[in-house]
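**Student:** quick one: sequence plus predicted model below, questions after.
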Amino acid sequence: MKYFEQAKEIWTKYVPKNGQSDIVEGELIRAIEKLRWEAQSNGNGNWDEGFEMLASYILEILNDNDVFKLDTLSEIQSDVNTLLTSEYEPYLEDDLYDRLADRVIEWHFAKKGPIKRTINQNLYR
């Protein structure tokens, strides 16, 4: 992971012990780590709409052609698609999760964040 220290700082500052972050970058890092934990520690045994919402949120935010070039956007889309289609075969390697976390930090730098967000009342994960 290229931006481990920056991701750790966002986690520490903006991800609450319980519930969603009210900062976009915090929620993105939280979503990635929730998806990683569910796959690696639980084999996606609790996979449901909540996890799909987390993966979709990552794509919604990072699919930003003002920040990323076409090849990077394709990689982001492919990585998120891998997560969205991994209910029965969880993606267990760190590379995909680390790559997405690096993209969050690059997005954060480009947007000169942190960026505030509204909590999604329909998300319970």
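**Tutor:** Looks like it arrived, so ask away. Numbering: from 1, shown residues only.

**Student:** contacts, neighbours, all on C-alpha from now
**Tutor:** OK.

**Student:** name the nearest residue to the residue nearest the centre of the chain, sequence neighbours excluded.
**Tutor:** With distances taken as CA atoms, centre = their mean, Ile32 lies nearest the centre of the chain, 3.4 Å away. The spatial neighbour of Ile32 that comes closest, neighbours along the chain excluded (CA to CA, 6 or more residues apart in numbering), is Tyr97 at 6.2 Å.

**Student:** ok, and here's another one to check against it:
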Amino acid sequence: MPPKTWQAEFKRLWKELVPLQGQAATVQGEVIRAVGRLSDEAYRNGNCNFRKGHRMLCQFLRANLEDPDVFSATEISEIDNWIDRILDAKNPDLSGSTSPYYRLTERAVKWCQSKPDLIPHKPNSALRI
């Protein structure tokens, strides 16, 4: 997916599916919210506030994006690797277009595009971010 295309789609999905506060009402919205929150924490704060909630977002992304109906085995392996790199919060890779945040966000957009019928999301009461 060309960079401008997925980035514009991310902004559209965020605007349409992510609430101003709290978790999204759909799985697609929560996927977009999760990659956005993780990226924001890394780029804005250098992960100095990376806590349990961020690890929960990573688990949520792993559970949803590692989808063999959408991604090949190679792509799933890449997603798994990028999430592992994000979980190494003390050493965030902020290298731009090659960073796990950038690449995972691109895959999150692709996943959402492959799931046009919105899937209801049951909020996790333990998640505070």
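**Tutor:** Done, it's in. Worth saying up front: this structure is predicted, and the values here are computed from it rather than measured.

**Student:** returning to what we had before: report the contact partners of the residue nearest to Ile32 of structure 1.
**Tutor:** Tyr97 of structure 1 makes contacts with Ile32, Glu33, Arg36, as judged by CA atoms under 8 Å, 6 or more residues apart in numbering.

**Student:** which of the residues you listed still touch in structure 2?
**Tutor:** When the contacts of Tyr97 of structure 1 are mapped onto structure 2 and scored by both residues aligned by TM-score structural alignment, their matches' CA atoms under 8 Å, the shared contacts come out as Ile32, Arg36.

**Student:** mind putting the contacts of Tyr97 of structure 1 into TSV with distance to Asn42 of structure 1?
**Tutor:** As requested, the contacts of Tyr97 of structure 1 are exported to TSV (distance: CA to CA, whole Å):
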residue	distance to Asn42 of structure 1
Ile32	15
Glu33	13
Arg36	9
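
**Student:** the aligned residue in structure 2 for the residue nearest to Ile32 of structure 1 in helix, strand or coil?
**Tutor:** Aligned by TM-score structural alignment, Tyr97 of structure 1 pairs with Tyr101 of structure 2. Per DSSP: H, G, I helix; E, B strand; the rest coil, the local secondary structure of Tyr101 of structure 2 is helix.

**Student:** go on, Val67 of structure 1?
**Tutor:** Under the three-state scheme (three-state DSSP), Val67 of structure 1 adopts coil.

**Student:** who touches it in this structure?
**Tutor:** So Val67 of structure 1 contacts Trp107, Ala110 (CA under 8 Å, 6+ apart).

**Student:** and with 10 Å instead?
**Tutor:** Listed by CA atoms under 10 Å, 6 or more residues apart in numbering, the contact set of Val67 of structure 1 reads Leu73, Arg103, Glu106, Trp107, His108, Phe109, Ala110, Lys111.

**Student:** map the residue nearest to the centre of structure 1 across to structure 2 for me.
**Tutor:** Here Ile32 of structure 1 is matched to Val35 in structure 2, going by TM-score structural alignment.

**Student:** the helix or strand hosting its match: which residues count as buried?
**Tutor:** With elements delineated by DSSP states H and E, Val35 of structure 2 resides in helix 27-45, which encompasses its position. Along helix 27-45 of structure 2, these residues count as buried under the neighbour rule (16 or more other CA atoms under 10 Å): 27-36, 38-39, 41-42.
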